[in-house]
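> Below is the sequence, then the predicted model.
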Amino acid sequence: MTFGEVPDERFLLLVYRVPSSTSRARVAVWRELKRMGALYVQQAVCVLPDRPGVRERLGKIRARIGELEGESMHFVLDKVEEQERHMLVTSFKENSAKEYAEIVEECETKFFKEIEFERFRENYTFEEAEEIRQDLEKLKRWLRKVEERDWMGAPGRDVATAKVAECEQLLEAFEADVYERVGGSEQG
């Protein structure tokens, strides 16, 4: 069975256990692994591509698991069957594509609407422009994080990048309008 062009990728497998006395510890480990872009194959078992920096970050998470009185085992998967490798690559791509789609949705349903609403209200204040600027910075950070863990070149990156750029253009136009309306009157 052939699946087309799937890179001959080495993967890292992490199997861990964190004491069940508190969900806080389990959630903290899960959250950090998800931030890295880990793909969970079942509870407390995840896979990451063997890429520069990943082993070091994984080592820190394993140390944290130890501090939480948990245990972990780390394996390097040198040889992964083509079908499983294809499934892993596809799953990584799907995860990243979903995140890119969420960024696009955030731009279209919240950011664009926020600027439209403030224009409708004629709320041309420096404070409002600054608040929207902070929202844009959050979107940019989110996009950078998704790009960093987009191990397999998922679809949607270009669309998400374009939408965030469109957000920036809308904000710059709004800021220009704020300056024109109140910029001179705030000096004094």
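Structure received.
> Please make it C-alpha for all contacts and neighbour counts, starting now.
Will do.
> Residues in contact with the helix or strand encompassing residue 31: which ones?
With secondary structure defined by DSSP states H and E, residue 31 is part of helix 23-36. Outside of helix 23-36, the residues within contact range by CA atoms under 8 Å, 6 or more residues apart in numbering are 18-20, 54, 61, 64-65, 68, 145, 149.
> Mind checking which of those land in strands?
Using DSSP state E, no member of the contacts of helix 23-36 sits in strands.
> Please tell me how far the spatially most central residue of the chain sits from residue 126.
The chain has residue 146 as the residue nearest its centroid, 3.3 Å off, counting by CA atoms, centre = their mean. Note on residue 146: its distance to residue 126, by CA to CA, to the nearest Å, is 30 Å.
> try residue 80
In this structure, residue 80 and residue 126 are 55 Å apart, going by CA to CA.
> And for residue 137?
Here the criterion is CA to CA. By it, residue 137 lies 16 Å from residue 126.
> And residue 133, by the same measure?
The value you get for residue 133 to residue 126, if CA to CA is used, is 10 Å.
> Give the buried residues for the longest helix anywhere in the chain.
Using DSSP state H, we find that the single longest helix of the chain is helix 82-106. Going by neighbour count (16 or more other CA atoms under 10 Å), the buried part of helix 82-106 is 82, 85-86, 88-89, 91-101, 103-104, 106.
> Output the contacting helices and strands for that helix.
Contact here means 3 or more CA pairs under 8 Å, 6 or more residues apart in numbering; DSSP states H and E; on that basis helix 82-106 packs against helix 126-148, helix 157-178.
> tally of neighbours for residue 13?
Burial of residue 13 is recorded as 21 neighbouring residues (other CA atoms under 10 Å).
> ok, now residue 66?
Using other CA under 10 Å, residue 66 is surrounded by 15 other residues.
> adding another structure so you can compare the two:
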Amino acid sequence: MDKWILLTHQIAQDAPNLRVKVWRNLKKRGAVLFKNAVYLLPYTKEHEESMQWICKQIRDSGSDASLFITESMDKKHKEEIIKTFQEACNKEYVPCIDQCSDVLKQIEQIEGTEGVTDRSVEDLKRKLSEIVKSADEIAKIDFFHAPQRDEFLEKIESIRKRIEKWSKKMKEEAPVVNTVYQKKAFLGKKWVTRKDIYIDRLASAWLIRRFIDPNAKFVFISKGENNLPKNAIPFDMYGAEFTHHGDACTLETLIKAFDLKDHALRPIAEIVHDIDLKDNKYNRKESEGIAQIITGLSKKLNNDNKLLEKGMEIFDALYHYYTTKTKGGN
């Protein structure tokens, strides 16, 4: 493209609102300030009409504006103009790229904490949609394919692939919540989960030892470690059978998978759910206090085995409380 529309204006000093309004209109249409002298747009009939409208707006407000149609003097001049457009769009893409990077970090965090749920997938889809919508507006004025656009598209594709992988994995794992497992097949086992246990893994370990496998042994592995102990049963880990399913945390999955009917487990599961998923689904008033206790112990002990030992006492106490309450005791 060698043909361009140029706009120059002299807006009165006492009209700052008009100056801002004109700048926003020019920016919205993709016009760039070339050599701090004139605003440029590639020539199209549509662009010409838009610039004429802006000129009229300036003049009607008592200031001055002029519009010119010209051509590039030579190849070097054309390349310089195109580079100006690309640099302007590069700056516009940067926030979108940063948002994509934040989403990818969030994905890593969710995978690292095994918190993949229908809710988290939908949340990421919504964020992706918002980012793409913003980028679509930039694409409308990216007349010369700014280099940052490629980086942005790569990140978008990466996010889409991860979401698709999650969705597929969750569909494959969905039957577990409809399967009832026999406790006798899980006696005397070694159970494995990630290090730095928190509420869901802690509560799940308590449930396993108290209701499924009294002699269960627990192993904690580092994030990203794929070599699980031989014959160990993973829980609250991405890709495991006993982990998050739909909007259920791992504790809820275990209760359903082993068909545990004890009524005292329900309020405990609701507390753990609210703390772990932070969605306030059950609005349990106890959640904040329990979360503070577990967080404090975790920081104080800084050791998974010691935290597990203390956690067993906490959940034993909770279970005793709700058992007594269920039976109508004081």
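Everything's here; your move. Just so it is clear, the model here is predicted, and its values are computed rather than measured.
> And the TM-score between them?
In this superposition the chains share a TM-score of 0.71, using TM-score structural alignment, normalised by the length of structure 1; 176 aligned residues with a CA RMSD of 3.4 Å.
> mean shift between the longest helix of structure 1 and structure 2?
After superposition onto structure 2, the mean distance of helix 82-106 of structure 1 to its aligned counterpart is 2.8 Å, using mean CA distance after the TM-score superposition for structure 1.
> chain center to the helix or strand hosting residue 109 of structure 2, what's the gap?
With secondary structure defined by DSSP H and E, residue 109 of structure 2 is part of helix 75-113. Relative to its parent chain, helix 75-113 of structure 2 has a centroid offset of 18 Å by CA atoms, centre = their mean, to the nearest Å.
> Tell me what angle that helix forms with helix 118-141.
Computed by axes from the mean of the first three to the mean of the last three CA atoms, to 10 degrees, the angle separating helix 75-113 of structure 2 from helix 118-141 equals 180 degrees.
> any idea of the angle helix 75-113 of structure 2 forms with helix 16-28?
Counting by the same axes, to 10 degrees, helix 75-113 of structure 2 lies at 90 degrees to helix 16-28.
> Next, the buried residues of the strand or helix carrying residue 295 of structure 2.
Residue 295 of structure 2 is part of helix 287-301 when elements are defined by DSSP H and E. For helix 287-301 of structure 2, the neighbour count (16+ other CA under 10 Å) marks 287, 290-291, 294, 297-298 as buried.
> which of those lies closest to residue 108 of structure 2?
Residue 108 of structure 2 lies nearest to residue 298 out of those, by CA to CA, at 22.2 Å.
> what's the counterpart of residue 165 of structure 1 in structure 2?
Using TM-score structural alignment to pair residues, one finds that residue 165 of structure 1 aligns to residue 157 in structure 2.
> how many other residues sit next to its match?
Residue 157 of structure 2: 12 surrounding residues under other CA under 10 Å.
> How much space separates it from residue 125 of structure 2?
Using CA to CA, we find residue 157 of structure 2 at a distance of 12 Å from residue 125 of structure 2.
> Check the gap between the match of residue 165 of structure 1 and residue 149 of structure 2 for me.
Residue 157 of structure 2 sits 12 Å away from residue 149 of structure 2, going by CA to CA.
> any common contacting residues for the two?
Contact with both residue 157 of structure 2 and residue 149 is made by no residue, according to CA under 8 Å, 6+ apart.
> about what we covered before: okay, the helix holding residue 295 of structure 2 sits on what stretch of structure 1?
Mapping helix 287-301 of structure 2 onto structure 1 (TM-score structural alignment) gives no aligned residues.
> Distance from that helix to the middle of the chain?
Between the centre of helix 287-301 of structure 2 and the centre of its host chain there is 25 Å, according to CA atoms, centre = their mean.
> which other residues reach it?
Contacts for helix 287-301 of structure 2 (CA under 8 Å, 6+ apart): 198-199, 271-272, 274-275, 304, 307, 311.
> cool, stretch 150-157 of structure 2 as well?
Stretch 150-157 of structure 2 is contacted from outside by 93, 96-97, 100-101, 128, 132, using CA under 8 Å, 6+ apart.
> how about the helices in the stretch 201-330 of structure 2?
With DSSP state H, counting those that start in this stretch, the ranges of helices along the stretch 201-330 of structure 2 come out as 250-257, 265-277, 287-301, 304-326.
> Highest mean neighbour count out of those?
Using mean count of other CA atoms under 10 Å, the stretch among the helices of the stretch 201-330 of structure 2 with the greatest mean number of neighbours is helix 250-257 (a mean of 24).
> helices or strands next to that helix in the packing?
helix 199-207, helix 265-277.
> Make CSV out of those and add distance to residue 18 of structure 2.
Compiled in CSV, those are given as follows (distance: least, CA to CA, whole Å):
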stretch, distance to residue 18 of structure 2
helix 199-207, 56
helix 265-277, 48
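> Map residue 12 of structure 2 onto structure 1.
Pairing criterion TM-score structural alignment: the partner of residue 12 of structure 2 within structure 1 is identified as residue 19.
> which one is its match nearest to, not counting chain neighbours?
Setting aside the residues directly before and after it, residue 19 of structure 1 is nearest to residue 70 in space (CA to CA, 6 or more residues apart in numbering), at 5.9 Å.
> Good, wrapping up.
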